[in-house]
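> what's the 3D shape of this:
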Amino acid sequence: MKKQVLEFISNLENERRRSDSEALVDLIEEESGYEPYIHGSMIGYGRYHYKYESGREGDFFVTGFSPRKQHLAVYIMPGFSSYETMLENLGKHKVGKSCLYINKLADIDLTVLRKLVKASVKDMQKKYQCASA
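The predicted model follows:
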């Protein structure tokens, strides 16, 4: 699976996005404990099954990222309400509901990103039965 991820990244046109993505592959694998895999245009780590009160259910990754043209999107699935202090110390970024948008890794503190990924994975593991892909 990791070989496919690295092939996917090698096809990125932007050299900085490619090198940042290569670094993120290893960083997130180390902190999550899951091997990376391709999930559409995203790179996922681990899997969990969700079911909403509406009855909608499915499977998704525990954490992951997408090397988009404008920025890197790192998926912090529990959202950010529990991680405000980490975000304050992260560096230049923006957030969506569960997406952390980073222009380039040089803009942020990688030690803080490691802690954020690790904490979010632990929170997901407390709430869901998480497994490797």
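> contacts and neighbour counts: CA atoms only from here.
OK.
> Which residue comes closest to Trp98 once chain neighbours are left out?
Trp isn't right for residue 98; it's Ser. With CA to CA, 6 or more residues apart in numbering as the criterion, Ser98 has its nearest non-adjacent residue at 4.5 Å, and that residue is Gly79.
> Let's compare: structure for the following, please.
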Amino acid sequence: MTKTAPGDDSVDAYLAAVTDQRRRDDARLVVRLFREVTGTEPVMWGSMVGFGRHRYQTADGRSHETFAVGLAARRQALTIYGVTYDGSNSDLLARLGPHSTGKGCLYMKRVDAVDTEVLRELVARGWHANPSVDADDCSPR
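The predicted structure is shown next:
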């Protein structure tokens, strides 16, 4: 069973429920940036805000679906998904400002401490690297 799937929960309600004011404001700013870059509206995928739908197949031949790019307003940091994998985008990450990375995740404590134009480019690269499909006809965009 898929743990993370698109749902009907409200992105606005999710953002409003973020208790830390700075994290809430940062998350709202980044959602606007994602909207501008992707040209799509956000959808809640469990506790994450996702943009687009990305289908992929794992080494064992199983098919999966997730969002193409997304974010979560976690307690410790704003977490960005879909913009860095296996050392990708190191040129942009070097210019971004204070951050850390995990396996496929970018963590930022404060958006005002990073270069948002570099973040915008990271999101654009992630959006293009993780081709999104239309939910109705599953054709690549």
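> rewinding a little: looking for the alignment partner of the residue nearest to Ser98 of structure 1 in structure 2.
Alignment note (TM-score structural alignment): Gly79 of structure 1 maps to Tyr85 of structure 2.
> Check the secondary structure at Tyr48 of structure 1 for me.
strand (DSSP: H, G, I helix; E, B strand; the rest coil).
> And it, what's its match in structure 2?
Residue pairing (TM-score structural alignment): Tyr48 of structure 1 is matched to His54 of structure 2.
> contacting residues for that match?
Taking CA atoms under 8 Å, 6 or more residues apart in numbering, we find His54 of structure 2 in contact with 65-68, 130-133.
> Most neighbours among these, which one?
Most neighbours among these, by other CA atoms under 10 Å: Phe67, with 28 neighbours.
> Quick one: map that residue onto structure 1.
The equivalent of Phe67 of structure 2 in structure 1 is Phe61 (alignment by TM-score structural alignment).
> Its match - nearest residue in space that isn't next to it in sequence?
Nearest residue to Phe61 of structure 1 in three dimensions, chain neighbours excluded: Arg47, at 4.3 Å (CA to CA, 6+ apart).
> Look up how far Trp127 of structure 2 lies from Leu33 of structure 2.
Noted for Leu33 of structure 2: a distance of 12 Å to Trp127 of structure 2, by CA to CA, to the nearest Å.
> out of those two, which sits in the busier spot?
Trp127 (23 against 17).
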